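# what follows is a protein structure lacking sequence information:
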């Protein structure tokens, strides 16, 4: 139960009961990251249902983007911007890690997050009705599973930090629970075609993890956020071929 609460504490800004910090429970909370994604997706689906009755589709898409930022406190976007600044700095490994640790946002980070949000807006804009509802539930679940997968698969690049706690306590058991939740959500909502999204998630998480580990010697907390944000957009892109085939 503690691990579930810590998963929501770390990945959302939802009102939650206060509990004493427990390093082990926090580190093992990665098992429930997809459950957090499902909850966020459900809240977004409720928001979408209310908004579509009052506003045109472009406003609906914009509010979906803003709504997710509000619910998460922009925690993953912050990691995304820091990661872009560091990875594209062209500096040494140590300097890249320093840049990512710096709370200030550079030009690469600003450009990157603008492109990311524009992509999200347009991709949400192209989805309607029950298709949109299903994707709202699936995408946040799988993108957060990708973080658990990356945490389990790749080493941590820093000697300390919150991300290090995840790296220490996330093992086969946590990944198995997380995978079971993610597969169940995807299978129920998207059936066999959902495994295409899981495949995309696995392949691109592995590819990103390998490339970043080569540059940094491992992953960091910021990189976990980067993976979540990049995976959300990638999964939204991957959804369209499946939906278009079904429409033919």
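Alright, I've got the coordinates. Just so it is clear, the structure is predicted and the values come from calculations on it, not from any experiment. Numbering: from 1, shown residues only.

# going forward, measure contacts and count neighbours with C-alpha atoms only.
Will do.

# what does stretch 117-135 rub up against?
Residues from elsewhere that reach stretch 117-135 (Cα atoms under 8 Å, 6 or more residues apart in numbering): 45, 57-58, 60-62, 64-65, 189-190, 233, 236-237.

# any idea which of those is closest to residue 215?
For the contacts of stretch 117-135, the residue nearest residue 215 by Cα to Cα is residue 233; the value is 22.8 Å.

# what about the residue lying closest to the closest one once chain neighbours are set aside, which helix or strand?
Leaving aside its sequence neighbours, residue 233 sits nearest to residue 120 (Cα to Cα, 6 or more residues apart in numbering; 6.2 Å). Using DSSP states H and E, residue 120 sits within helix 107-125.

# helices and strands around the lengthiest helix in the chain, which ones?
Among all segments of the chain classified by DSSP state H, the helix with the greatest residue count is helix 221-247. For helix 221-247, the elements it packs on are helix 75-87, helix 107-125, helix 129-153, helix 162-169, helix 194-216, judged by 3 or more Cα pairs under 8 Å, 6 or more residues apart in numbering; DSSP states H and E.

# now the second one: buried residues?
Neighbour-count burial for helix 107-125 flags 108-110, 112-113, 116-117, 119-121, 123-125 (criterion: 16 or more other Cα atoms under 10 Å).

# ok, now the longest one?
By neighbour count with 16+ other Cα under 10 Å, helix 129-153 contains the buried residues 132-153.

# still on that earlier bit, the helices and strands packed on helix 221-247: which one's closest to residue 28?
Nearest to residue 28, of the helices and strands packed on helix 221-247 and by Cα to Cα, is helix 162-169 at 5.5 Å.

# which secondary structure elements does the closest one contact?
By 3+ Cα pairs under 8 Å, 6+ apart, helix 162-169 packs against helix 23-27, helix 129-153, helix 221-247.

# residues in contact with the first one: which ones?
The contact list for helix 23-27 (Cα under 8 Å, 6+ apart) reads 2, 3, 6, 7, 165, 166, 167, 168, 169, 170.

# with adjacent residues omitted, what lies nearest to the fourth one?
In this case it means residue 7. Leaving aside its sequence neighbours, residue 7 sits nearest to residue 29 (Cα to Cα, 6+ apart; 4.9 Å).

# let's bring in a second one:
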């Protein structure tokens, strides 16, 4: 029962999926981040089902746009809000204290809008390159890898949120992770291993390239947060999820073309 409550809290915090209303206890609230990858499972399953049902019946452009909208609809744009706040702060080139203030500002800055447009175009270009491929097999592999990426990225986000220093000791992320125990960490590690393992079984080359790309970005994210903000925050966690998902998707899209080119050369 307690496990179900912790899952329900995770879905209430990180998604817009309706959950039963009950009183949150601190010990359950502080374990909710362990189930962040479950939101990725839901997003990935819906994306896969939509593509499988629509393949051959809907144009590739329509499928690509629907697949791009699914994670936004399920999360309510929760992570995009953090992405825009951090984009504003990074583009301001202010000191650490001023950058943290900018992230707290509820107003939308010009750099946030510009960053969102660039991000959206990059994400859509990579996704459409998958759904509009001539090879249905490569497209299916790519969409499956894309779907699994939601789990992998959220598991990594949970782990980085736990292990990296916090920029604000009184922030929401610090409250969620400061008492993260072995149970929370092991669930996130298991989610990461299952996600990566599933991807490597379904499409070894594409998943391997995407994993390397995301792990390299994770190292960059760690350095960036420490240097610019003094650690991670709830906003940087949202920024990480958006950026890592986009990088993972781009790597998958590029890999699909490399695989097709290699197969064409062989035959």
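That came through fine. Keep in mind that this is a model prediction, so the values were computed, not measured.

# picking up where we left off before, let's have the helices and strands packed on helix 162-169 of the first structure in TSV, adding distance to residue 182 of the first structure.
Output for these, formatted as TSV (distance: least, Cα to Cα, whole Å):
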stretch	distance to residue 182 of the first structure
helix 23-27	19
helix 129-153	6
helix 221-247	14
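
# any idea how far the residue most central in space within the second structure is from residue 51 of the second structure?
In the second structure, the C-alpha nearest the mean C-alpha coordinate belongs to residue 241, at 3.4 Å (Cα atoms, centre = their mean). When distance is defined by Cα to Cα, to the nearest Å, residue 241 of the second structure is 22 Å away from residue 51 of the second structure.

# ok, residue 226 of the second structure next?
39 Å.

# those two - which one has more neighbours?
A direct count of neighbours by other Cα atoms under 10 Å for residue 226 of the second structure and residue 51 places residue 51 higher, at 23 against 16.

# so which strand or helix has the more buried one?
Here residue 51 of the second structure, judged by DSSP H and E, is contained in helix 36-54.

# next SSE after that helix?
Helices and strands here follow DSSP H and E; after helix 36-54 of the second structure, the next one along the chain is helix 60-75.

# corresponding residues in the first structure for that next one?
Across the first structure, the stretch matching helix 60-75 of the second structure (TM-score structural alignment) is residues 57-72.

# and the contacts of that stretch?
Where contact means Cα under 8 Å, 6+ apart, the residues beyond stretch 57-72 of the first structure that reach it are 11-14, 40, 44, 47-48, 51-52, 74, 77, 117, 120-122, 124-125.

# in the longest helix of the first structure, what's buried?
Neighbour-count burial for helix 221-247 of the first structure flags 221-237, 239 (criterion: 16+ other Cα under 10 Å).

# repeat that for stretch 167-187 of the second structure.
In terms of neighbour count (16+ other Cα under 10 Å), stretch 167-187 of the second structure has its buried residues at 167, 168, 173, 174, 176, 177, 180, 184, 185, 187.

# dump the residues you listed to CSV, plus distance to residue 39 of the second structure.
Converted to CSV, these look like this (distance: Cα to Cα, whole Å):
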residue, distance to residue 39 of the second structure
167, 25
168, 26
173, 18
174, 21
176, 17
177, 18
180, 19
184, 16
185, 17
187, 14
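
# how far off centre is the strand or helix carrying residue 11 of the second structure?
Taking DSSP H and E as the criterion, residue 11 of the second structure maps to helix 2-14. Helix 2-14 of the second structure has its C-alpha centroid displaced from the chain centroid by 18 Å (Cα atoms, centre = their mean, to the nearest Å).

# do the same with stretch 230-249 of the second structure
Centroid separation between stretch 230-249 of the second structure and its chain, computed with Cα atoms, centre = their mean, is 7 Å.

# what range in the first structure does that stretch sit on?
Counting by TM-score structural alignment, stretch 230-249 of the second structure pairs with residues 217-236 of the first structure.

# counterpart of residue 103 of the first structure in the second structure?
Residue 103 of the first structure maps onto residue 106 in the second structure, by TM-score structural alignment.

# kindly report the same for residue 13 of the first structure.
Using TM-score structural alignment, the equivalent of residue 13 of the first structure in the second structure is residue 16.

# what do you get for residue 144 of the first structure?
Counting by TM-score structural alignment, residue 144 of the first structure corresponds to residue 154 in the second structure.

# before we move on, back to that, what angle separates the helix holding residue 11 of the second structure from helix 60-75?
Helix 2-14 of the second structure and helix 60-75 are oriented at 120 degrees to each other (axes from the mean of the first three to the mean of the last three Cα atoms, to 10 degrees).

# residues in contact with the nearest residue to residue 147 of the first structure once chain neighbours are set aside?
Nearest-residue entry for residue 147 of the first structure: residue 224, 5.6 Å, with adjacent residues in sequence omitted and distances by Cα to Cα, 6+ apart. Remark: with contacts taken as Cα under 8 Å, 6+ apart, residue 224 of the first structure is in contact with 76, 79, 147, 150, 151.

# any idea how far residue 224 of the first structure lies from residue 71 of the first structure?
Counting by Cα to Cα, the gap from residue 224 of the first structure to residue 71 of the first structure is 18 Å.

# ok, residue 127 of the first structure next?
Distance of residue 127 of the first structure to residue 71 of the first structure, computed by Cα to Cα: 21 Å.

# looking only at neighbour counts, state which of those two leads.
Higher neighbour count among residue 127 of the first structure and residue 71: residue 127, with 19 against 16, using other Cα under 10 Å.

# that one matches what in the second structure?
Checking TM-score structural alignment: residue 127 of the first structure goes with residue 130.

# do the same with residue 23 of the first structure
Aligned counterpart of residue 23 of the first structure in the second structure: residue 26 (TM-score structural alignment).

# burial count for that match?
With other Cα under 10 Å as criterion, residue 26 of the second structure counts 10.

# same check on residue 3 of the second structure?
Residue 3 of the second structure, neighbours per other Cα under 10 Å, totals 12.

# which residues touch stretch 202-214 of the second structure?
Residues from elsewhere that reach stretch 202-214 of the second structure (Cα under 8 Å, 6+ apart): 141-142, 144-145, 196, 199-200, 244, 247-249, 251-252, 255-256.

# show me the two of these that sit farthest apart.
Spanning the widest gap among these are 141 and 244, at 19.2 Å by Cα to Cα.

# circling back to that earlier point, just the buried members of the contacts of stretch 117-135 of the first structure?
45, 57, 60, 61, 62, 64, 65, 189, 190, 233, 236, 237.

# with distance to residue 199 of the first structure added, can I get those in JSON lines?
Shown next, in JSON lines, are those (distance: Cα to Cα, whole Å):
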{"residue": "45", "distance to residue 199 of the first structure": "25"}
{"residue": "57", "distance to residue 199 of the first structure": "30"}
{"residue": "60", "distance to residue 199 of the first structure": "29"}
{"residue": "61", "distance to residue 199 of the first structure": "26"}
{"residue": "62", "distance to residue 199 of the first structure": "28"}
{"residue": "64", "distance to residue 199 of the first structure": "25"}
{"residue": "65", "distance to residue 199 of the first structure": "25"}
{"residue": "189", "distance to residue 199 of the first structure": "16"}
{"residue": "190", "distance to residue 199 of the first structure": "13"}
{"residue": "233", "distance to residue 199 of the first structure": "15"}
{"residue": "236", "distance to residue 199 of the first structure": "14"}
{"residue": "237", "distance to residue 199 of the first structure": "14"}
